[in-house]
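Novice: Provided below are the primary sequence and the corresponding predicted coordinates.
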Amino acid sequence: MIKSGVLLGAGAGACWGLVFLIPLVLSGFSPLEIASGRFLVYGSVSLLLLLPFLPRMARGLGIRDIGFLLALGASGNVLFYVFLASSIQKVGVAPAALVIGLVPVLVTILGRNDQGTVPLPQLVLPLAMLVVGMVCITVDTLQVAGSTANTLLDAILGLLFAAGALVSWSFYAVFNARALKANTVVSSQQWAYLTGMASGFWALVLALVIWGFQSPSTAGSTAGGETLDWQMFWLVSLGIGLVGSVLANGLWNGASRRLPMTLTAQVFAFEPLFALIYGFVFEARLPRPLEMAAVLLLISAMLWTVQKHSVAGKRERQQKQALTSPAS
């Protein structure tokens, strides 16, 4: 169960890591435009895939469930990606990815009382390693801002945007996992599609606000007057909507159903790890010393926590076996 959950989480992380490159590939577009394009695709595809099952599921979903899905779509998808894209366009992939790597800290704290979790005191050291990694990347980002064309203000704003993404996704991860474990009406994949439809609703609202108030003379160009490549925009949005949303969220929901909350938090670290790999390849450079230190701390903390959960799970199974074994 744990092994399959970790593998599903790794697959989701590999898909999600790609979304970190999109703000650089579509650098002429604003974070709001990029987020609306991605989630319009996700919402549309989710609706098409879910159409055959909607009548049956509608009977099992109440107003509270719909409101909950809308909240998840806003926090964990649209708002998260607006913050993330803003951060990446300010400071690049590596700093944003490593700040997002702190998701395990927040999720572990928020979900510490959920069933199957390892007691928080046992996770103090790996969580402390993640915090030290965060300090490393903050120092590195501010140092780079002082030695390049990037301003110190851009660096600070970029880190603040990344912190906003961190908070929004942490709340999403906790409440989404709880909902999946409590809901027996829909499958993990169907829940991903329902979340996609909710995200598509917010993306449509966002698109109407963005493009509805633009004049025809400025709708196809950047602030500097450069012509925008809308064909590239929609091709990239289609690709990332399918891979980074439909596929990734389905894999993640499968992992969330199989893993205890504190381990789900650590498995999320696959996303920033893959994002870092993709980012360094895209920028054609090796990590700087403080970036490398942060990466090593992130990997070590994740492996340490997985090991703790494996030991705890084995001990729990042995205790259950002892209780159910017939007395001799």
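Specialist: Now that the structure is in, tell me what you want to look at.

Novice: from now on I want contacts and neighbour counts done on CA atoms only, so please keep to that.
Specialist: Noted.

Novice: quick check: longest helix in this protein by residues?
Specialist: Ordering each helix of the chain by length in residues (DSSP state H) puts helix 289-324 first.

Novice: list the buried residues in that one.
Specialist: Of the residues in helix 289-324, 290-291, 293-295, 297-299, 301-302, 304-306, 308-309, 312-313 count as buried by neighbour count, 16 or more other C-alpha atoms under 10 Å.

Novice: which helices and strands sit right next to it?
Specialist: Under the contact definition 3 or more C-alpha pairs under 8 Å, 6 or more residues apart in numbering; DSSP states H and E, helix 289-324 sits against helix 93-100, helix 124-147, helix 261-267.

Novice: if I look at W211, how far off is P31?
Specialist: 13 Å (C-alpha to C-alpha, to the nearest Å).

Novice: who has more neighbours out of those two?
Specialist: Taking other C-alpha atoms under 10 Å, W211 and P31 do not tie; P31 has more neighbours (22 against 13).

Novice: tell me the contacts of the more buried one?
Specialist: P23, Y81, V82, F83, A85, S86 (C-alpha atoms under 8 Å, 6 or more residues apart in numbering).

Novice: any idea how far C136 is from L102?
Specialist: 12 Å.

Novice: more crowded one of the two?
Specialist: More neighbours surround L102 than the other of C136 and L102, with 25 against 21 (other C-alpha under 10 Å).

Novice: wait, that one touches L166, no?
Specialist: Yes: proximity of L102 to L166 meets the contact threshold set by C-alpha atoms under 8 Å, at 7.1 Å.

Novice: before we move on, the earlier item: need the contacts of P31 in JSON lines with neighbour count and distance to F161, can you?
Specialist: Listed next are the contacts of P31 as JSON lines, based on neighbours: other C-alpha atoms under 10 Å; distance: C-alpha to C-alpha, whole Å:
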{"residue": "P23", "neighbour count": "25", "distance to F161": "14"}
{"residue": "Y81", "neighbour count": "28", "distance to F161": "10"}
{"residue": "V82", "neighbour count": "22", "distance to F161": "9"}
{"residue": "F83", "neighbour count": "24", "distance to F161": "5"}
{"residue": "A85", "neighbour count": "29", "distance to F161": "9"}
{"residue": "S86", "neighbour count": "23", "distance to F161": "6"}
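
Novice: second structure for comparison follows:
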Amino acid sequence: MLTGILFALAACLVWGSTYVAPLILSDYSPVLITLVRYTVFGAVCVAFVASQLRRALRTSARDRLLAVALGIVGNLIYFWLITEAVVRVGGAVAGAFTSMIPVVCTITANLTARRPLPWKPLALPLVMILGGLVVFNAEEFARLEGHAFFASGADFALGVAAALGSVAIWTWFPLSNSRWLREHPGFPGSLWLAMQGAALLPVSLAGLAFLPEASGLLGRINATFIFWIFVMAIGCSWVGNALWNAASRRMPAVLIGQMLVFETLAAVLYASLWQGETVTLTAAVGLAAELLGIALTVRLCSAQEPPSEAPKEGPNDGAAKKVGETPCQTSSGCV
């Protein structure tokens, strides 16, 4: 489980840059940034899938359809919504709204589990994480309270709606992705990621073809644009998602949802650094509460594990579960 936590932490630290890039590339529209990013990412994924096409085709039509949905909704639409939120309400504010994802994801994971963890011991970690998120983002929430857009700003309202839409998507995405990976232990996580990304290429290219702004893009490209597009396409989309897939196979879904706390923390910290702000004592207290809540959940999941060694990954997808497995070991018990 410790290895999974480290993978998830690394993924979230990489993903945090997603909230800063649109601020740096403010001369370009959110839609253009999204489409160019996923055109690059999609091209890399198509090449990877082509190199392992036979293995990819061994999956069922239902699996391939899920990969397409995860790729388009969990990446393209999610990033577009995040980018819209960042541009319209700011990176730190967008991060504050999406900070509810870890708690919503954890509750959803336990509600949909066949063998859920008991709510009573899980309640304290959830309260600590939620309270920590509120305290960590206290200044951002205060900024929202006095924001004039609350009264008359349609642009601000659209930004908030985009942030809330991203919450819904990233409650569904990690749970569905984690379930599939744990039910197919013999399938390479990198190929599963590439199958998702490959679906993005035709959609992104079609979007660029119909986007008026894209017609003059070549004359506007500079080194900064190219650098951040590759940071997002290769760093965030490929490396970040590969790390997340590795974590998803090593952790229960109830805990994997809470790991998203670190994406929120990274987003707010990166945005604050970009804006020349420092981390306040209030934010530090909130961070401590969140980390303690996650530690309590790790302890709860560890207590559910039997002392015997966890079953090894086998070549057969959907292998039978062994006697003695707990909700924190099987996808059906944690998703």
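Specialist: On my side now, so go ahead. Source: prediction; values computed, not measured.

Novice: re the thing from before, roughly how far out does the longest helix of the first structure sit from the chain middle?
Specialist: 21 Å (C-alpha atoms, centre = their mean, to the nearest Å).

Novice: repeat for stretch 232-252 of the second structure
Specialist: 9 Å.

Novice: could you point out the longest helix in the second structure?
Specialist: Longest helix in the second structure, counting by DSSP H: helix 154-183.

Novice: so for it, what gets flagged as buried?
Specialist: Buried residues in helix 154-183 of the second structure, counting neighbours by 16+ other C-alpha under 10 Å, are found at 155-167, 169-183.

Novice: just checking, what packs against it?
Specialist: On a contact count with 3+ C-alpha pairs under 8 Å, 6+ apart, helix 154-183 of the second structure meets helix 78-89, helix 91-97, helix 101-111, helix 149-152, helix 241-248, helix 253-258, helix 331-334.

Novice: and the next helix or strand past that helix?
Specialist: Using DSSP states H and E, the helix or strand that follows helix 154-183 of the second structure in sequence is helix 189-198.

Novice: relative to the whole chain's centre, how far out is the helix or strand following that following helix?
Specialist: Counting by DSSP H and E, the next helix or strand C-terminal to helix 189-198 of the second structure is helix 200-210. Its chain's average C-alpha position is 22 Å from that of helix 200-210 of the second structure, according to C-alpha atoms, centre = their mean.

Novice: how big is the offset of helix 200-210 of the second structure relative to the first structure?
Specialist: Helix 200-210 of the second structure differs from its equivalent in the first structure by a mean of 2.7 Å after superposition (mean C-alpha distance after the TM-score superposition for the first structure).

Novice: that helix packs against which elements?
Specialist: With contacts defined as 3+ C-alpha pairs under 8 Å, 6+ apart, the packing partners of helix 200-210 of the second structure are helix 30-51.

Novice: chain center to the following helix or strand past the helix it packs on: distance?
Specialist: As assigned by DSSP H and E, the chain's next helix or strand after helix 30-51 of the second structure is helix 53-57. Distance of helix 53-57 of the second structure from its chain centroid, counting by C-alpha atoms, centre = their mean, is 26 Å.

Novice: do the same with stretch 278-285 of the first structure
Specialist: 20 Å.

Novice: could you dump the helices and strands packed on helix 289-324 of the first structure to a markdown table with distance to L61 of the first structure?
Specialist: Formatted as a markdown table, these follow (distance: least, C-alpha to C-alpha, whole Å):
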| stretch | distance to L61 of the first structure |
| --- | --- |
| helix 93-100 | 32 |
| helix 124-147 | 37 |
| helix 261-267 | 24 |
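
Novice: quick one: closest of the ones you listed to I109 of the first structure.
Specialist: Comparing those against I109 of the first structure with C-alpha to C-alpha, the closest turns out to be helix 261-267 (8.3 Å).

Novice: matching residues in the second structure for that closest one?
Specialist: Mapped onto the second structure using TM-score structural alignment, helix 261-267 of the first structure covers residues 253-259.

Novice: other residues contacting the matching stretch?
Specialist: Defining contact as C-alpha under 8 Å, 6+ apart, one finds that stretch 253-259 of the second structure is touched by 5, 8-9, 12, 101-103, 105-107, 109-110, 171, 174-175, 178-179, 247-248, 294, 297-298, 301, 328, 331, 334-335.

Novice: and the gap between T18 of the second structure and L260 of the second structure?
Specialist: 14 Å.

Novice: S152 of the second structure too?
Specialist: In terms of C-alpha to C-alpha, S152 of the second structure sits 32 Å off from L260 of the second structure.

Novice: between these two, which is the more surrounded one?
Specialist: Between S152 of the second structure and L260, counting by other C-alpha under 10 Å, L260 is the more crowded of the two (26 against 10).

Novice: hang on, the more buried one packs against P102?
Specialist: Yes: counting by C-alpha under 8 Å, L260 of the second structure touches P102, with 5.3 Å between them.

Novice: check the mean deviation of stretch 126-140 of the first structure from the second structure.
Specialist: With mean C-alpha distance after the TM-score superposition for the first structure, stretch 126-140 of the first structure departs from the second structure by a mean of 4.5 Å once superposed.

Novice: which positions in that stretch come out as buried?
Specialist: 126-127, 129-138, 140.

Novice: now the two most distant members of the residues you listed.
Specialist: Counting by C-alpha to C-alpha, the most remote pair of these is P126 and D140, 21.3 Å apart.

Novice: pretty sure A203 of the first structure contacts L40?
Specialist: Yes: with contacts counted by C-alpha under 8 Å, A203 of the first structure reaches L40, the gap being 5.6 Å.

Novice: settle it for me: which of those two has more neighbours?
Specialist: Comparing A203 of the first structure with L40 by other C-alpha under 10 Å, the one with more neighbours is A203, at 29 against 25.

Novice: ok, now how distant is the nearest residue to that one once chain neighbours are set aside from I210 of the first structure?
Specialist: Nearest in space to A203 of the first structure, with sequence neighbours left out and distances taken as C-alpha to C-alpha, 6 or more residues apart in numbering, is S36 at 4.5 Å. Distance of S36 of the first structure to I210 of the first structure, given as C-alpha to C-alpha: 9 Å.

Novice: any idea how far Q318 of the first structure is from G62 of the first structure?
Specialist: 40 Å.

Novice: gap between the two ends of stretch 48-65 of the first structure?
Specialist: By C-alpha to C-alpha, one end of stretch 48-65 of the first structure lies 20 Å from the other end.
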